[in-house]
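# predicted model, plus sequence, below.
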Amino acid sequence: MHKKTGLFFGTFNPIHIGHLIIANHLAEFSDLEEIWLVVTPHNPHKKKKTLLDNNQRLEMVYRACEDYPKLQPSNIEFSLPQPNYTVNTLAHLQEKFPERQFCLIMGEDNLKGLPKWKNYEVLLENYEIYVYPRISEETNTEDLAKHPRIHMIDAPIIEISATHIRNSIKAGKNVRPLLPNKVWEYLDEMNFYR
């Protein structure tokens, strides 16, 4: 039996409790046995001042996952040529870990844009996609939601934004409840986003 592994991609800048709630919900209440939180590397063509270094973001994900054995940090995309596409990452992972069955995790807002993804038919043909709900004005995902490989998951709706967290820290606000404790301690100690 292949170990069903969900891939949850993100810049995780920073990882917050919203990410953890969704990842843990999928690990506990779906047939996914393990969730890998895949840290998306800095795109060299985009100068984003607010994006922390790859390894600092990976460190935060590592600290956030420490107490959750079913959640694992992953830096797999750091070694892939940029700009990278999800379809390439999946092919690379499948080759590296043939004993696992990889599935994609995405928010409902991303599902709407799926047809614009590179080789999205290949993705749909070969991988299952687990979709968690988002609040959004206009989601017309009915057609895709009916696809046999797409699973709509009844996870809690969490609307916490990493941008809001960064801006709040910069403004000297206390956002500690929005972050896993170990992540908050690391951010505080490193003076990130100030």
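Good, I have the coordinates. Numbers count the residues shown, from 1 in each chain.
# switch to C-alpha atoms for all contacts and neighbour counts from now on
Fine.
# tell me which element the nearest residue to residue 60 once chain neighbours are set aside falls in.
Nearest residue to residue 60, sequence neighbours excluded (Cα to Cα, 6 or more residues apart in numbering): residue 183, at 5.5 Å. Per DSSP states H and E, residue 183 falls inside helix 181-190.
# hmm, who's touching stretch 56-70?
Among residues not part of stretch 56-70, those counted as contacts by Cα atoms under 8 Å, 6 or more residues apart in numbering are 11-15, 20, 24, 27, 33-35, 37, 39, 71-75, 180-183, 186.
# for the residue nearest to residue 60, which residues are in contact?
By Cα under 8 Å, 6+ apart, residue 183 lies in contact with 15, 60, 61, 63, 64.
# look up how far residue 52 lies from it.
Taking Cα to Cα, to the nearest Å as the measure, residue 183 falls 14 Å from residue 52.
# most remote residue from the middle of this protein, which is it?
With Cα atoms, centre = their mean as the measure, the chain has its most outlying C-alpha, relative to the mean C-alpha position, at residue 172: 26.8 Å.
# need the contact list for that one.
For residue 172, the contact set (Cα under 8 Å, 6+ apart) comprises residue 194.
# from residue 193, how far off is it?
Applying Cα to Cα to residue 172 and residue 193 gives a distance of 10 Å.
# kindly report the same for residue 12.
Residue 12 is 13 Å from residue 193, by Cα to Cα.
# same question for residue 157.
For residue 157, the distance to residue 193 equals 26 Å [Cα to Cα].
# the more surrounded of these two?
More crowded of residue 157 and residue 193, by other Cα atoms under 10 Å: residue 193, with 19 against 14.
# what's the ChimeraX line that selects buried ones from the contacts of stretch 56-70?
The command below creates a ChimeraX selection of those among the contacts of stretch 56-70 that count as buried (16 or more other Cα atoms under 10 Å):
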select :11,12,13,14,15,20,24,27,34,35,37,39,71,72,73,74,75,180,182,183
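# what about versus this one:
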Amino acid sequence: MKIGLYFGTFNPMHIGHLIIANHMAEHSDLEQVWMVVTPHNPHKKKSTLLDDHHRLEMVHLATEGYDNIRPSDIEFKLPQPNYTVNTLVHLLEKYPMHDFSLIMGEDNLNSLHKWKNYEVLLQNHDIYVYPRINGAVANQELIANPRIHRIDAPVIEISSTFIRNNIKEGKNVQPLLPQKVWEYIDHNIFYKK
């Protein structure tokens, strides 16, 4: 089975994440999309993250009813901070029958050369890239790589940071979140402080 891995802190998961995941599942040759909740991204401040189990629960709530989009806590079991190349090795050992690909925005593709062992990623895995408004990619050699697949997905510019800041300011962000995620955040009084 061909599976696309969509990594993120999902702090919180919003409709933009869901739109991209669904588009990849419906408009590419990926059979499933796994939303891989990252416990700690080496490039982000850990202090801004909700507990891992809360973020995973929001992904569960957001993906209910989507047969080919699934939450994954695979990185919770790996040493931290973790890197994508290590996660892929672990997944291939655990699920040798699957073919794993990466899903990322153009902005991440532009910095792929800074990732740990990025050459190994490109040699062994396809990368499905969705457009971003500020996603100008300078490296034409990378774009020409047969492992890179640009997918004409909707351009979604909603950020979890924007949502958290607006909740803190008492603004209504309900339209930016799947209903059950909004209810979970509201019930638990997340991001208010």
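Cool, got the structure. Predicted, not measured: the structure shown is a model, and the values here were computed from it.
# can you pull the TM-score for these?
Here the TM-score for the pair of chains, by TM-score structural alignment, normalised by the length of the second structure, is 0.95; 192 aligned residues with a Cα RMSD of 1.6 Å.
# quick one on the thing from earlier: out of the contacts of residue 183 of the first structure, which is nearest to residue 139 of the first structure?
Relative to residue 139 of the first structure, the closest of those is residue 15; by Cα to Cα it sits at 25.1 Å.
# any idea what the residue nearest to residue 60 of the first structure aligns with in the second structure?
Alignment note: residue 183 of the first structure maps to residue 181 in the second structure; criterion TM-score structural alignment.
# please apply the same query to residue 18 of the first structure.
Residue pairing (TM-score structural alignment): residue 18 of the first structure is matched to residue 16 of the second structure.
# assumed its match was part of a helix.
Yes: Residue 16 of the second structure sits within a helix when classified using DSSP: H, G, I helix; E, B strand; the rest coil.
# pretty sure it sits against residue 160.
No: with contact defined as Cα atoms under 8 Å, residue 16 of the second structure does not reach residue 160; the gap is 9.5 Å.
# spit out the contact partners of the counterpart of residue 48 of the second structure in the first structure.
Counting by TM-score structural alignment, residue 48 of the second structure corresponds to residue 50 in the first structure. Applying Cα under 8 Å, 6+ apart to residue 50 of the first structure gives the contacts residue 193.
# just checking, residue 168 of the first structure touches residue 175?
Yes: when contacts are counted by Cα under 8 Å, residue 168 of the first structure is listed as touching residue 175 (7.0 Å).
# counterpart of residue 65 of the second structure over in the first structure?
Checking TM-score structural alignment: residue 65 of the second structure goes with residue 67.
# before we move on, back to that, just how off-centre is the helix holding residue 183 of the first structure within its chain?
Chain-centre distance of helix 181-190 of the first structure: 20 Å, with Cα atoms, centre = their mean, to the nearest Å.
# cool, and stretch 73-91 of the first structure?
Averaging C-alpha positions (Cα atoms, centre = their mean) puts stretch 73-91 of the first structure 13 Å from its chain's average.
# buried stuff in that stretch?
Quick answer for stretch 73-91 of the first structure (16+ other Cα under 10 Å): 73, 74, 75, 77, 78, 86, 87, 88, 90.
# stretch 53-72 of the second structure now?
In stretch 53-72 of the second structure, counting by 16+ other Cα under 10 Å, buried: 54-56, 58-63, 68-72.
# which of those fall in helices?
54, 55, 56, 58, 59, 60, 61, 62, 63 (DSSP state H).
# save the residues you listed as TSV, and put in distance to residue 114 of the second structure too.
Listed next are these as TSV, based on distance: Cα to Cα, whole Å:
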residue	distance to residue 114 of the second structure
54	30
55	26
56	27
58	30
59	28
60	31
61	33
62	31
63	31
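# and the residues you listed, which two are the farthest apart?
54 and 63 (14.4 Å).
# in the first structure, which spans are helices?
Going by DSSP H, the first structure shows helices at 17-29, 54-65, 86-96, 108-113, 120-126, 142-145, 162-170, 181-190.
# turn those helices into TSV, including distance to residue 4 of the first structure.
Shown next, in TSV, are those (distance: least, Cα to Cα, whole Å):
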stretch	distance to residue 4 of the first structure
helix 17-29	10
helix 54-65	18
helix 86-96	12
helix 108-113	21
helix 120-126	13
helix 142-145	20
helix 162-170	28
helix 181-190	27
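# of all those helices, which lies closest to residue 133 of the first structure?
Checking the helices of the first structure against residue 133 of the first structure by Cα to Cα gives helix 108-113 as the closest, at 5.2 Å.
# distance between the closest one and the chain's centre?
Distance, centroid of helix 108-113 of the first structure to centroid of chain: 14 Å (Cα atoms, centre = their mean).
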